[in-house]
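In: Have a look at this prediction, sequence included:
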Amino acid sequence: MTLYIGNLSYEATENDLREVFEKYGAIRRIVLPVDRETGKRRGFAFVELADETQEAVAIDDLDGATWLGRVLKVNKAKPKQPGGQSNSSL
């Protein structure tokens, strides 16, 4: 399972996310998308932890939490839709 982290500060880095999520277990990967044209972060990320139970705890702890001045939206990421569009929850 992969977590979707929405309403993320544009200042957040992969290392920032790693610091927060490593408390919940081993991180398999972090994806912090950037806009193709501007190279700026897009305000959301995906984090995959090694254990689904730990991901559920992370959702419970972090969904609605304020971090870097923003109220986070953390939930299970939805699978990518055909045609390359993701269907993340907002």
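Out: That came through fine. Residues are numbered from 1 along each chain as shown.

In: contacts, neighbours, all on C-alpha from now
Out: Will do.

In: Just give me the longest helix of the chain.
Out: Ranked by number of residues, the top helix in the chain under DSSP state H is helix 52-62.

In: what residues does that helix touch?
Out: 1, 3, 21, 24-25, 48-49, 72-75 (CA atoms under 8 Å, 6 or more residues apart in numbering).

In: right, and out of the residues you listed, which lies closest to Ala65?
Out: The shortest approach to Ala65 among these belongs to Leu72, at 5.6 Å (CA to CA).

In: this is the other structure I want to compare:
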Amino acid sequence: MLSSKADSLGLHRVFKFFQESSMGNKLYVGNLPYSFRDQDLQDSFSEFGTVNSAKVMMERDTGRSKGFGFVEMGSDAEAQAAIQGLHGQNRGGRDLVVNEARPMEPRPPRSGGFGGGFGGGREGGFGGGRGDGGFGGGRGDGGYGRRNSY
């Protein structure tokens, strides 16, 4: 089960992509022109066989392409033909990187959040150690460089 954060980032589509069929017909396509959209990706790969799906990954906040995507071909043989035919080919001034897709490797949870601010922790972040805190605060100072006595 995916977390709501992963779901909100659209990662459910990527996980679903890898779960539904064999890996041999799924391709990673990198170094895409930022102007490329799903249809452009589909059009580029359709000359090598049936394209079951083509998805350019987009930034959630800006709607801008991340410069990579995934294509699922109709068969492993069609996928191999697409790799041979498109890897290194120039599209929109960029040389495509096309290879067999691999499942995402699990990553450790990212640290951060509200704990300590910029640099935070015991050393305080911008401009501060334990006593004066700086941006994000040291120990016991309340953060933002605030001192308890003047």
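Out: Arrived safely. What you are looking at is a predicted structure, and each value in this text was computed from that prediction instead of being measured.

In: Format the contacts of helix 52-62 of the first structure as CSV; extra columns: neighbour count and distance to Asp35 of the first structure.
Out: CSV is the format used below for the contacts of helix 52-62 of the first structure (neighbours: other CA atoms under 10 Å; distance: CA to CA, whole Å):
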residue, neighbour count, distance to Asp35 of the first structure
Met1, 16, 24
Leu3, 22, 20
Phe21, 20, 23
Tyr24, 18, 28
Gly25, 16, 29
Glu48, 21, 21
Leu49, 21, 25
Leu72, 20, 20
Lys73, 19, 20
Val74, 28, 21
Asn75, 22, 22
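
In: Now, these that are in helices?
Out: Going by DSSP H, the helices hold Phe21 from the contacts of helix 52-62 of the first structure.

In: The equivalent of Glu59 of the second structure over in the first structure: neighbouring residues, count only.
Out: Using TM-score structural alignment as the criterion, Glu59 of the second structure maps onto Asp35 of the first structure. As a burial measure, Asp35 of the first structure scores 10 neighbours (other CA atoms under 10 Å).

In: The longest helix of the first structure aligns to what range in the second structure?
Out: With TM-score structural alignment as the criterion, helix 52-62 of the first structure aligns to 76-86.

In: Average offset of that stretch relative to the first structure?
Out: Using mean CA distance after the TM-score superposition for the first structure, stretch 76-86 of the second structure ends up 0.7 Å from its aligned counterpart in the first structure, as a mean over the superposed pairs.

In: how about that stretch: buried residues?
Out: Judged by neighbour count using 16 or more other CA atoms under 10 Å, the buried positions of stretch 76-86 of the second structure are 76, 78-83, 86.

In: Kindly provide the distance from Asp60 of the first structure to Glu37 of the first structure.
Out: Distance of Asp60 of the first structure to Glu37 of the first structure, given as CA to CA, to the nearest Å: 35 Å.

In: does the closest residue to Met57 of the second structure other than its chain neighbours sit in a helix or strand, and which one?
Out: In space, and not counting its chain neighbours, Met57 of the second structure is closest to Gly69: 5.2 Å by CA to CA, 6 or more residues apart in numbering. Assessed by DSSP states H and E, Gly69 of the second structure sits inside strand 65-73.
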